[in-house]
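Engineer: here's my sequence, what's the structure:
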Amino acid sequence: MRKLAFGMNVTLDGYIAAPGDDLGWSGGEGPDSSPSAELFQWWSDRVEATGLALYGRKLWEAMSSHWPTADKRPGAAPAEIEFARRWRDMPKVVFSSTIDRVDWNTRLVTGDAVAEIARLRAGDGGPLDIGGATLAGAAMRAGLIDEYAVVTHPVLVGGGTPFFTALDNWVNLNLVETRTFPGGVVLTRYETRR
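Structural biologist: Okay, here's the model as predicted:
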């Protein structure tokens, strides 16, 4: 069985996007800034270690609008070049009923997302990483998430898209890692207690 992890940048008040899908807070110490080199490397290494990434439509559109060609942009930093290559090479599945085409080592699933995630999780291969609030929320409610990587930024946005969805039952977790990054960003990683 493969391990399914959900990890994203999160505000201190629990949101992965501010109202209007604004992600400007997630870059570093202020709006429209970049994450620290250390945090960017952590995310890049996570992509490298992922056996298969599972994306909801919104996150897919955000990632695929930038990373496929980010390494070709003038002045691209070595870390950006590395991340772009890793992202393109990483196998991906996008779950959406509103788009009809995906590229860059990606397969589209238009049917029952929870059933497909359960099938993929039950198979062989490297770890699965899920991204996107709606898709991850469905997997959470179905009890499929094995690990949560919460990368908390020291900002309050007051609303938006929450990291956690409403659940019918408690989910007990074990803390397996904490790490501090520049700018007051803190990683807390938990495994689901089964």
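
Engineer: please count neighbours and contacts with C-alpha atoms only from this point.
Structural biologist: Fine.

Engineer: can you give me every residue that contacts the spatially most central residue of the chain?
Structural biologist: The centroid of the chain falls nearest to G131 when counting by Cα atoms, centre = their mean (3.7 Å). Going by Cα atoms under 8 Å, 6 or more residues apart in numbering, G131 touches 6-8, 53-56, 59.

Engineer: swap in A139?
Structural biologist: Taking Cα under 8 Å, 6+ apart, we find A139 in contact with 114, 117, 145.

Engineer: and the closest residue in space to T69 that isn't next to it in sequence, how far is that from D13?
Structural biologist: Using Cα to Cα, 6 or more residues apart in numbering and skipping residues adjacent in sequence, the residue nearest T69 is A84, 7.1 Å away. To D13, A84 is 30 Å away according to Cα to Cα, to the nearest Å.

Engineer: please give the structure of this sequence too, so both can be compared:
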Amino acid sequence: MRKLSYGMNVTLDGYIAAAGDDIGWSVPSDELFQFWTEQVRESGLSLYGRKLWETMSSYWPTGDQQPNATPAEIEFARLWRDMPKVVFSSTIDKVDWNTRLVTGDAVAEITRLRAEDGGPMDIGGATLAGAAMRAGLIDEYVLVTVPVLVGGGTPFFTALDNWVNLNPVETRTFPGGVLLTRYETRR
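Structural biologist: Just a heads-up that it's a prediction; the model follows:
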């Protein structure tokens, strides 16, 4: 069975995007960018909701070709393009860059993918991750908390039907007071 991890940058008040889908507060340091690159490198499959897919696919397919691209950005863009991805959406009809589109029941498909052999999977996007949380499919939560309060927007955690008990497994500090906390679901 594959492990499913949900991780994103999050504000101190719990948002992955401020009002208007603004993520300008989440510009990573070089060290944090390298952490996320390692996460991509270790993942066997990435699962995206539509909004996060649109954000990622608007830049990273050609991120390595930008005139001011750093070596780290070039590496990330290449890893991202090559990584197998699944996008869950009923409103788009085409995806590219080693990606498959699922328009049906996301929880059923995530359950099926999780039961397969293979490397770990990561999930991104609050709505998609929320459905997986409520279904009890998330094995690990990775919160990279940025010391900023935005007062509203898209929350990292959505409403749950039941408590989810967690075990803390890692804490790490990045430049600028950014704090990584990683938890495993207690089963």
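
Engineer: can you map out the strands along structure 2?
Structural biologist: Using DSSP state E, the strands of structure 2 run over 4-11, 15-18, 45-49, 85-88, 99-102, 121-124, 140-146, 153-155, 166-174, 178-185.

Engineer: in structure 1, what stretch matches the third one?
Structural biologist: Using TM-score structural alignment, strand 45-49 of structure 2 corresponds to residues 52-56 of structure 1.

Engineer: how about the longest one?
Structural biologist: Counterpart in structure 1 of strand 166-174 of structure 2, with TM-score structural alignment as the criterion, is residues 173-181.

Engineer: burial count for the aligned residue in structure 2 for D129 of structure 1?
Structural biologist: Aligning on TM-score structural alignment places D129 of structure 1 opposite D122 in structure 2. Each residue near D122 of structure 2 was counted by other Cα atoms under 10 Å, and the total is 25.

Engineer: go on, L187 of structure 1?
Structural biologist: For L187 of structure 1, the count of nearby residues is 21 (other Cα under 10 Å).

Engineer: residues touching it, list them.
Structural biologist: 149-152, 177-181.

Engineer: how about A72 of structure 2?
Structural biologist: Contacts of A72 of structure 2 (Cα under 8 Å, 6+ apart): 33-34.

Engineer: now check structure 1 for the residue matching it.
Structural biologist: Match for A72 of structure 2 (TM-score structural alignment): A79.

Engineer: distance of that match from S36 of structure 1?
Structural biologist: To S36 of structure 1, A79 of structure 1 is 11 Å away according to Cα to Cα.

Engineer: got it, and S26 of structure 1?
Structural biologist: 11 Å.

Engineer: neighbour-wise, which of the two wins?
Structural biologist: Using other Cα under 10 Å as the criterion, S26 of structure 1 and S36 rank with S26 on top: 26 against 16.

Engineer: list the buried residues of stretch 97-106 of structure 2.
Structural biologist: Buried residues in stretch 97-106 of structure 2, counted by 16 or more other Cα atoms under 10 Å: 99, 101, 106.

Engineer: with stretch 12-25 of structure 1 instead?
Structural biologist: In terms of neighbour count (16+ other Cα under 10 Å), stretch 12-25 of structure 1 has its buried residues at 12-18, 23, 25.

Engineer: wait, which of the buried residues of stretch 97-106 of structure 2 is closest to T91 of structure 2?
Structural biologist: L101 (10.6 Å; Cα to Cα).
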